[in-house]
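Trainee: Sequence isn't available, so here's the structure alone:
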């Protein structure tokens, strides 16, 4: 078993990977569950390509990102769902409070508002929409939050009735709480959260806004979410 000092050193190295604002911004961008090129992340974070490459190399070597090369391009993505959960949880802990400075531009304000309303967190729903659906599933007996997050027998039957396939085995938990950094309360993650997100997107109830994580609820989605769970979403 590693000595306590080894654990402390490993934790310090991990914290150091996210201690730089550029690397932190890269990890937040990668919460959209897509693979990004080094050039895309350089433009997103406003740094030179050479600087982005240096940061990405550190993140890959530190185990937070994985990479693969295709032609001339280098693609990176978060290492796994556990890494995404770590980044989202830290973002929730570090989220600015009510007294934080307002957005500097109207565009920034709209982007922040869109993320707060509905977004993907790696591969599941987050923001007000994700939390509202989680609350509705709990209220209707599909999800039990009394002793942690767990689908009830009614919940398992509901997924089956709607043709939403859930894996029978795997290391990833079926249902898990993920602290939402804008709502400051948990939303549903795990394989059930991922399957539900895929179902909502495939049904056309939500569409992605641009190339980021923000989602917009469609007219059919607003009707369906209201009928299914009593979830109200703004037009």
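Mentor: Yes, it's here. Keep in mind that this is a model prediction, so the values were computed, not measured. Numbering: from 1, shown residues only.
Trainee: For the rest of this, base every contact and every neighbour count on C-alpha atoms.
Mentor: Fine.
Trainee: my guess is residue 48 meets residue 38, correct?
Mentor: No - Residue 48 is beyond contact range of residue 38, at 10.2 Å (criterion: Cα atoms under 8 Å).
Trainee: Compare those two (neighbour count), which wins?
Mentor: residue 38 (22 against 12; other Cα atoms under 10 Å).
Trainee: Could you pull up the residues touching that one?
Mentor: Neighbouring residues of residue 38 by Cα atoms under 8 Å, 6 or more residues apart in numbering: 49, 52-53, 56, 73-76.
Trainee: another structure for you, compare them:
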């Protein structure tokens, strides 16, 4: 008898093209309706509902009800990290679904990865924090140091509140476009939220791309040169 985790079940759920497209759409971090996900996957609403039921049963998505509407999102950070890792693995081996298009440069530069900053800007931020001793790395594990806590506190981020959560404050996430790690965890989410709240950046409509303003990029570069 075979024992241990059954990766074939997860592989089968993610491996279906329609379900893969739906999961990729949810990597933007926004909750979407079944109708919106059907459009993203290019399938009928009835077929989308069947796929969503399987994804929910496999623990990859969760649904939230608001009035008469139902919204779907990724179950948690672990699902986002898994999908980003698989995307990086596929890109590294040239397994791309389409030729690079006009939106690719913006996505590679800065984008949202479920709830944190990815792309060149995300990788650059983690690299600088590691180089400055604000974050220490041990394999895939990451830890915020005292100097790092002071650095992000100066941006208005309440680290004790982050530490009180059940989620990791810091963790690394393999970036599919840069093929290196960017910063995830509750700190990664808090930093992206701060950049947007302070007007440094905004999310492009109907896209995962994050667009920094000229002033926002100047401030970001000064903080993470």
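Mentor: Looks like it came in fine. Since the model is a prediction, treat every value here as computed from it, not as a measurement.
Trainee: Buried subset of the contacts of residue 38 of structure 1 as a ChimeraX selection?
Mentor: Listed next is the ChimeraX selection for buried residues among the contacts of residue 38 of structure 1, using 16 or more other Cα atoms under 10 Å:
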select :52,53,56,75,76
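Trainee: can you redo the contacts of residue 38 of structure 1 as TSV with distance to residue 223 of structure 1 and secondary structure?
Mentor: Shown next, in TSV, are the contacts of residue 38 of structure 1 (distance: Cα to Cα, whole Å; DSSP: H, G, I helix; E, B strand; the rest coil):
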residue	distance to residue 223 of structure 1	secondary structure
49	45	helix
52	43	helix
53	45	helix
56	42	helix
73	42	strand
74	41	strand
75	38	strand
76	37	strand
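Trainee: What does residue 93 of structure 1 correspond to in structure 2?
Mentor: Using TM-score structural alignment, the partner of residue 93 of structure 1 in structure 2 is residue 89.
Trainee: What are the neighbouring residues in contact with that match?
Mentor: residue 176.
Trainee: Could you name the specific helix or strand carrying it?
Mentor: helix 77-92 (DSSP states H and E).
Trainee: how close does that helix sit to structure 1?
Mentor: Here helix 77-92 of structure 2, set against structure 1 after superposition, deviates by a mean of 1.5 Å using mean Cα distance after the TM-score superposition for structure 1.
Trainee: Can you give the distance from that helix to the centre of its chain?
Mentor: Helix 77-92 of structure 2 sits 9 Å away from the centroid of its parent chain (Cα atoms, centre = their mean, to the nearest Å).
Trainee: Chain neighbours aside, what residue packs nearest to the aligned partner of residue 121 of structure 2 in structure 1?
Mentor: Counting by TM-score structural alignment, residue 121 of structure 2 corresponds to residue 129 in structure 1. Taking Cα to Cα, 6 or more residues apart in numbering, and ignoring the residues beside it in sequence, residue 129 of structure 1 has residue 118 as its nearest neighbour in space, at 5.2 Å.
Trainee: Quick check, the match of residue 121 of structure 2 in contact with residue 115.
Mentor: No - between residue 129 of structure 1 and residue 115 no contact is recorded; they are 10.1 Å apart, counting by Cα under 8 Å.
Trainee: higher neighbour count, those two?
Mentor: residue 129 (24 against 20).
Trainee: quick one: the strands in structure 2?
Mentor: 61-66, 69-74, 111-113, 116-118, 135-138, 141-144, 171-174, 181-184, 201-203, 210-212 (DSSP state E).
Trainee: Mind putting the ones you listed into a markdown table with distance to residue 225 of structure 2?
Mentor: Output for these, formatted as a markdown table (distance: least, Cα to Cα, whole Å):
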| stretch | distance to residue 225 of structure 2 |
| --- | --- |
| strand 61-66 | 37 |
| strand 69-74 | 32 |
| strand 111-113 | 19 |
| strand 116-118 | 16 |
| strand 135-138 | 16 |
| strand 141-144 | 19 |
| strand 171-174 | 20 |
| strand 181-184 | 15 |
| strand 201-203 | 17 |
| strand 210-212 | 15 |
